[in-house]
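**Q** Here is my input; please provide its structure:
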Amino acid sequence: MAFRVVADLTAFVHLLFVLYVAFGGFLAWRWPRTIVAHVAAVLWGGASVAVGFDCPLTAAENWARRNAGEEGMPASGFIDHYLTGVIYPESALGAVRMLVAVAVVLSWAGWWHRNRVAKADHRTYS
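**A** Have a look, this model is predicted:
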């Protein structure tokens, strides 16, 4: 039972990470210093998709599932197992990746613009 809980929590954290990669830049509009963490998450997530290396969260979930007597995820990983073909059709994978890239670029552009305006306002009132 405990390993099943660990596996499920790991999958949930993995989902949160994927969502953070896609939309975390918008959080930086409110908390500007978090942009560094978002850039790191995007680099990690993008590299894992582009290069295809295994994510430690996938390994942790597989370890917990096997210890719970379950089958682990296939070698394709979290996104292919839980999202592609479940949340969106497999044929839309390229479009989904493009939408994520657009969301990241827009969030970073908005972050840059908001910080530029905030600095200009600060200078005006100083």
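**Q** going forward, measure contacts and count neighbours with C-alpha atoms only.
**A** OK.
**Q** just how off-centre is the helix or strand hosting His122 within its chain?
**A** Taking DSSP states H and E as the criterion, His122 maps to helix 93-125. Remark: helix 93-125 is offset 17 Å from the chain centroid, using C-alpha atoms, centre = their mean, to the nearest Å.
**Q** Proceed likewise with the subsequent sequence, for comparison:
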Amino acid sequence: MVYRWLADAVMVFHGAFLLFFVIGGFLAWRWRKLIWVHLAVGLYSLFNVIMDFACPLTEPEKYFRRQGGEQAYEGGYINHYLDGTLWPEGATPTAEKVGFALLIISYVGFFVTGHLRKRRTTRDGSVVTRT
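**A** Down below sits the predicted model:
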């Protein structure tokens, strides 16, 4: 029972990690310091996609599933849970490109909103600079 719970906890954490990859840059528009965590997640994800290595979260989940009496799935987390569910089967490379495009869009927005926060225009046209 404990092993199945641990496997599910790792699965949920893995999903949250991937969701944060997609939306974390947008969350940083509001919580500015979050950008540093998201930058690390983005760089890790880019490295993972380029080098095509197994995510270190997948193996513990599979281990806990086996220990809990379940059969571990073949392949990686994305192929098992997302491919064919959130997007058409076999479209993972396209989904990766969309994810990285959203990352870039969120970073552009992060810098634009940061610039707008520093420079606010009052009604009479004068510029107020925040420090």
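**Q** Now do the buried residues in the helix holding His122 of the first structure.
**A** 100-101, 103-104, 107-108, 110-112, 114 (16 or more other C-alpha atoms under 10 Å).
**Q** what's the farthest-apart pair in the residues you listed?
**A** Greatest spatial distance among the buried residues of helix 93-125 of the first structure (C-alpha to C-alpha): Val100 and Arg114, at 20.8 Å.
**Q** can you give me how far stretch 6-21 of the second structure is from the chain middle?
**A** With C-alpha atoms, centre = their mean, you get 10 Å for stretch 6-21 of the second structure.
**Q** what do you get for stretch 30-38 of the first structure?
**A** 14 Å.
**Q** check contacts around the most centrally placed residue in the second structure.
**A** Taking C-alpha atoms, centre = their mean, the centroid of the second structure lies closest to Phe21, which sits 1.4 Å from it. Taking C-alpha atoms under 8 Å, 6 or more residues apart in numbering as the criterion, Phe21 of the second structure is in contact with 38, 41-42, 45, 99, 103.
**Q** how about a cut-off of 10 Å?
**A** Contacts for Phe21 of the second structure (C-alpha atoms under 10 Å, 6 or more residues apart in numbering) come out as 15, 37-45, 99-100, 102-103.
**Q** Just the closest of those to Thr85 of the second structure, please.
**A** Thr85 of the second structure has its nearest neighbour among these in Gly15, at 13.4 Å by C-alpha to C-alpha.
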